[in-house]
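Colleague: quick one: sequence plus predicted model below, questions after.
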Amino acid sequence: MEPTPLSESVASIRARPTRALPSPTNQPTNQSLHSKQSLEAESVLLHPSRHTPARDYSPKSTAQPLFDLCPVITPHHLPSTVPLPSPFPPSIALRSARRPPRAFFMSRERRLPLVLALAAAVVGVLAVASPRAEAELQVGFYNATCPIAEGVVFAEMHAILHEDPTLAPSLLRMHYHDCFVQGCDGSIMLRSRRGTAERDATPNRSMRGYDAIERIKARLETLCPLTVSCADIIAMAARDAVYLSKGPWYGVETGRRDGNVTVAEYAENDLAPPDSNIVDVKTFFSVKSLTAKDIVVLFGSHSIGTSHCEAFRKRLYNFTGAMDQDPSLDARYARQLRKLCPRRGGGRGRRAKVPMDPGSGFTFDLSYYRHVLATGGLFQSDGSLLHDPATRGYVERMANASSPDEYYQDFAAAMVKMGRTDVLPDSLGEVRATCGVFVD
């Protein structure tokens, strides 16, 4: 598939009509209240102090999982220094009132003000009692309907990443890809028999973690049927993936609804490719109301995970179309990459996975910024952060920071902001029993 020019891509995003979802599928969408159920989880000592391993550009073995240093806890057992969700606001009790019998016998002049007052009261009651007219996200949204939701997600995530630590960066990436395409609505989970779903698009063909989200959803359905949306599960799983990679814990706003429209073309147009320059990156992110600071902060997600050679091969062998190399790429680092990813790309080069942050590929820390400042990063888009004064300044500050505290605060704020992108209101969204249903 030929890449879409940036100008056409952005124009298509802005000109895209407001989505109108088709009639609901045969999946049940009603929500119900459920009795509180507790989730038991084992609590052990927190991991030791954070550290950055010695730098090495060769891929690291995952023989020793990151969970040797991670806690086995639920958010309800987190240390006092970790912010916990605030209680869900108490429900509003609606009281009925008798209509004064005398109103029927009043004159028209005296009856009209009373009728207007009663109409206003009815409108106010309906506004409170009816479903939300627009999306209202809040930390602890499920405290009343499924208080164990976040604990269940965390426990399942701990088990999932204990079995396969390499899923952590993919589940973090899934949240980003979900929010940037039609908003944070879980549509990345939908499937198409004709290969036209978001997950079939080129940027998502290497995506992993769909089964992990379905596993969490299935567990929640046994405890709180038709209550927790797939979009919220993706958002919570991304947060837990960061925390279990020794990153920050932050409160996730929940209350999203799931969409039932998925279009591969939207993913092709809305996601910035890895060979984007800083102008392209800022354009893609500005469409989602994200600033230059949000860009450089969210790019810190590349602190964990690996990439296939095809995502950066052009940077090594044909940067400008003249069979050349990106001059901004560190020469020593480029030689290492060429060994891992030969020019022809067959055999070992096709299967190779290169760490995005060498030496610290499964630890969420500041090492990524040091790597970008020293080498230009793995992707052209990573190196492009050095070509803008605002983003370069942040890279330099984080690369020389003695503590990750500032970055952790900025990352939490940027993730919450991104998680609010084009959230569906109740009238257009649903909560379905299975995330990956077929749409055709």
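Modeller: Yep, it's here. Numbers count the residues shown, from 1 in each chain.

Colleague: from here on, contacts and neighbour counts on C-alpha atoms
Modeller: Fine.

Colleague: tell me, what residue is most central in this structure?
Modeller: Geometric centre of the chain, nearest residue: residue 175, 2.2 Å, by C-alpha atoms, centre = their mean.

Colleague: so that one makes contact with residue 234?
Modeller: Yes: taking contacts as C-alpha atoms under 8 Å, residue 175 lies within contact range of residue 234: 5.8 Å.

Colleague: before we move on, the earlier item: which SSE is immediately downstream of whichever strand or helix holds the residue nearest to the centre of the chain?
Modeller: Per DSSP states H and E: residue 175 is located in helix 167-180. Scanning forward in sequence from helix 167-180 by DSSP H and E, the next helix or strand is helix 210-223.

Colleague: can you tell me what sits against that following helix?
Modeller: Applying C-alpha atoms under 8 Å, 6 or more residues apart in numbering, the external contacts of helix 210-223 come out as 37, 149, 152-153, 156-157, 160, 189, 227-228, 230, 233-234, 237, 433-436.

Colleague: and with 7 Å instead?
Modeller: By C-alpha atoms under 7 Å, 6 or more residues apart in numbering, the surrounding residues in contact with helix 210-223 are 153, 156, 160, 189, 234, 433, 435.

Colleague: go on, stretch 321-341?
Modeller: Identification of contacts with stretch 321-341 by C-alpha under 7 Å, 6+ apart yields 57, 309, 315, 316, 317, 318, 319, 349, 352, 375, 376.

Colleague: ok, structure two:
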Amino acid sequence: MDRYFVVMKLRKRSKCVLAAGLLFLLTATVGKCQVLRTDFYSSTCPTLNTIVATTIASHLSKDITSGAPLLRMFFHDCFVQGCDGSVLIDSTANNTAEKNAEPNQTLRQFNIIDEIKAQLEKACPRVVSCADIIALAAREAVVQSGGPSWNVELGRRDGRISRASDALTLLPPTRSDSQSLIDDFETIGLSVQDLVTLSGAHTIGRAHCFATVRRYIGFNSTNGIDPTLNLTYALQLRRLCPLPINMQARVALDPVTPNLFDTQYYRDLLVNKGIFTSDSTLASDERSLVFVREYAANQSSFFEQFPLAMIRLGQVGVKTGASGEIRKKCRVVNKL
């Protein structure tokens, strides 16, 4: 399926969910899509939130870097086939799945999702979707790193299709310029402000050196450094990621407070310390720069907008009602 048709399907489903939330359009959408609800599992799996929160807390206590990959996983899931847990599916002999596409090969912590799912299958079998687990895990990654909380909308069902080719086509590359990013977000119904707000997830976590090295070693310039990158920062990155590049080595996305969910990321952008091109470009386009400046100066504004942007992202391409399935194991689709 080419990019146009995948995008149009995602936009159609996203708009259906959004429209159902508006009273004056409610009657037009009844029967066409099921609205996500924050209390979807309140009676069928009342221990859901506790299981997710305690499991992630346990992992964070052992490895403080465990949370950020869960937040990234939510983004990578929703951008391809919608928020349907398709990023969790393993490849088979007949199909190369999303998680094995080049942009997803650095995704981590699938084991945490597996662990949560196993506990939920004991507490409330075949009730909670893997797609909803990712959404809840992303929220916990933010909260337990010092960020804001929100009531996650639930009721997604799991998709059965996962193709590496879709991930390669639909995920925004880290080399993207601002116009490409704005276009990519617009195709799934998200605004420029959503783009800048969700990019703030880079306030926590780490990037693999091999994914960032092109900006400070071997760039087409006299010193091999991207001129849009802060020189002192670029030299620091060279020391942290020396040649030959260790393929497992990682560097903090936010060099000041890498484990704290705050607004340091935006302050970094204003002094040319965005590690990816897709980060630094947000401070070079007036359409996005206005929000970078707002969040750099006002953490309360960012903490107010981030949950709203995550809720909007979580509505993209969802499968509800009779669509999809509730996987017994998140890595494998159910047998028909």
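Modeller: Nice, thanks for sending it over. Keep in mind the model is a prediction, meaning the values are calculated, not measured.

Colleague: buried ones among the contacts of stretch 321-341 of structure 1?
Modeller: Neighbour counting over these (16 or more other C-alpha atoms under 10 Å) leaves 57, 309, 315, 316, 317, 319, 349, 352, 375, 376 as the buried ones.

Colleague: looking at these, which are in helices?
Modeller: Counting by DSSP state H, the part of these found in helices is 315, 316, 317, 349, 375.

Colleague: dump these to JSON lines, plus distance to residue 382 of structure 1.
Modeller: Listed next are those as JSON lines, based on distance: C-alpha to C-alpha, whole Å:
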{"residue": "315", "distance to residue 382 of structure 1": "12"}
{"residue": "316", "distance to residue 382 of structure 1": "14"}
{"residue": "317", "distance to residue 382 of structure 1": "18"}
{"residue": "349", "distance to residue 382 of structure 1": "22"}
{"residue": "375", "distance to residue 382 of structure 1": "10"}
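
Colleague: need the max-distance pair from those residues.
Modeller: Using C-alpha to C-alpha, the pair of those lying farthest apart is 349 and 375, separated by 21.3 Å.

Colleague: wait, a strand at residue 183 of structure 2?
Modeller: No: using DSSP: H, G, I helix; E, B strand; the rest coil, the secondary structure at residue 183 of structure 2 is helix, not a strand.

Colleague: counterpart of it in structure 1?
Modeller: In structure 1, residue 183 of structure 2 lines up with residue 283, judged by TM-score structural alignment.

Colleague: in space, what's closest to its match - neighbours in sequence excluded?
Modeller: Of all residues not flanking residue 283 of structure 1 in the chain, residue 10 sits nearest, at 7.7 Å (C-alpha to C-alpha, 6 or more residues apart in numbering).

Colleague: what helix or strand is that neighbour on?
Modeller: Counting by DSSP H and E, residue 10 of structure 1 is found in helix 6-15.

Colleague: identify each buried residue in that helix, please.
Modeller: Within helix 6-15 of structure 1, the residues that count as buried by 16+ other C-alpha under 10 Å are 6, 9, 10, 13.

Colleague: ok, now how distant is the residue nearest to the second one when sequence neighbours are not counted from residue 354 of structure 1?
Modeller: When you say that, I think you mean residue 9 of structure 1. Nearest non-adjacent residue to residue 9 of structure 1, counting by C-alpha to C-alpha, 6+ apart: residue 269, 5.1 Å away. Using C-alpha to C-alpha, to the nearest Å, we find residue 269 of structure 1 at a distance of 26 Å from residue 354 of structure 1.

Colleague: try residue 15 of structure 1
Modeller: 37 Å.

Colleague: all strands of the stretch 151-300 of structure 2, in order?
Modeller: Listed in chain order, the strands of the stretch 151-300 of structure 2 (DSSP state E, counting those that start in this stretch) span 206-208, 250-252.

Colleague: with distance to residue 308 of structure 2 and mean neighbour count added, can I get those strands in TSV?
Modeller: Converted to TSV, the strands of the stretch 151-300 of structure 2 look like this (distance: least, C-alpha to C-alpha, whole Å; neighbours: other C-alpha atoms under 10 Å):
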stretch	distance to residue 308 of structure 2	mean neighbour count
strand 206-208	24	18
strand 250-252	26	18
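
Colleague: how about those in TSV, adding distance to residue 42 of structure 2?
Modeller: Below are the strands of the stretch 151-300 of structure 2 laid out as TSV (distance: least, C-alpha to C-alpha, whole Å):
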stretch	distance to residue 42 of structure 2
strand 206-208	35
strand 250-252	38
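
Colleague: among those strands, which comes closest to residue 96 of structure 2?
Modeller: With C-alpha to C-alpha, the closest approach to residue 96 of structure 2 among the strands of the stretch 151-300 of structure 2 belongs to strand 206-208: 22.8 Å.

Colleague: whereabouts in structure 1 does that closest one align?
Modeller: Aligned using TM-score structural alignment, strand 206-208 of structure 2 spans residues 306-308 in structure 1.

Colleague: same question, stretch 165-174 of structure 2
Modeller: Using TM-score structural alignment, stretch 165-174 of structure 2 pairs with 265-274 in structure 1.

Colleague: for the matching stretch, give me every contacting residue.
Modeller: Counting by C-alpha under 7 Å, 6+ apart, the neighbours of stretch 265-274 of structure 1 from elsewhere in the structure are 4, 9, 180-181, 198, 201-203, 281, 284, 311, 379-381.

Colleague: what about that stretch, start to end distance?
Modeller: Start-to-end, stretch 265-274 of structure 1 (C-alpha to C-alpha) is 17 Å.

Colleague: for residue 102 of structure 2, give me its contacts.
Modeller: Listed by C-alpha under 7 Å, 6+ apart, the contact set of residue 102 of structure 2 reads residue 168.

Colleague: what's the match for it in structure 1?
Modeller: Looking across to structure 1 (by TM-score structural alignment), residue 102 of structure 2 lines up with residue 202.

Colleague: now swap in residue 51 of structure 2 and tell me
Modeller: By TM-score structural alignment, residue 51 of structure 2 lines up with residue 152.

Colleague: same question, residue 124 of structure 2
Modeller: So residue 124 of structure 2 corresponds to residue 224, using TM-score structural alignment.

Colleague: who's in contact with residue 438 of structure 1?
Modeller: 190, 191, 192.

Colleague: dump the residue contacts of whatever residue of structure 2 lines up with the first one.
Modeller: Residue 190 of structure 1 maps onto residue 89 of structure 2 when the alignment is built from TM-score structural alignment. Contact analysis of residue 89 of structure 2 by C-alpha under 7 Å, 6+ apart lists 97, 162, 330, 331, 332.
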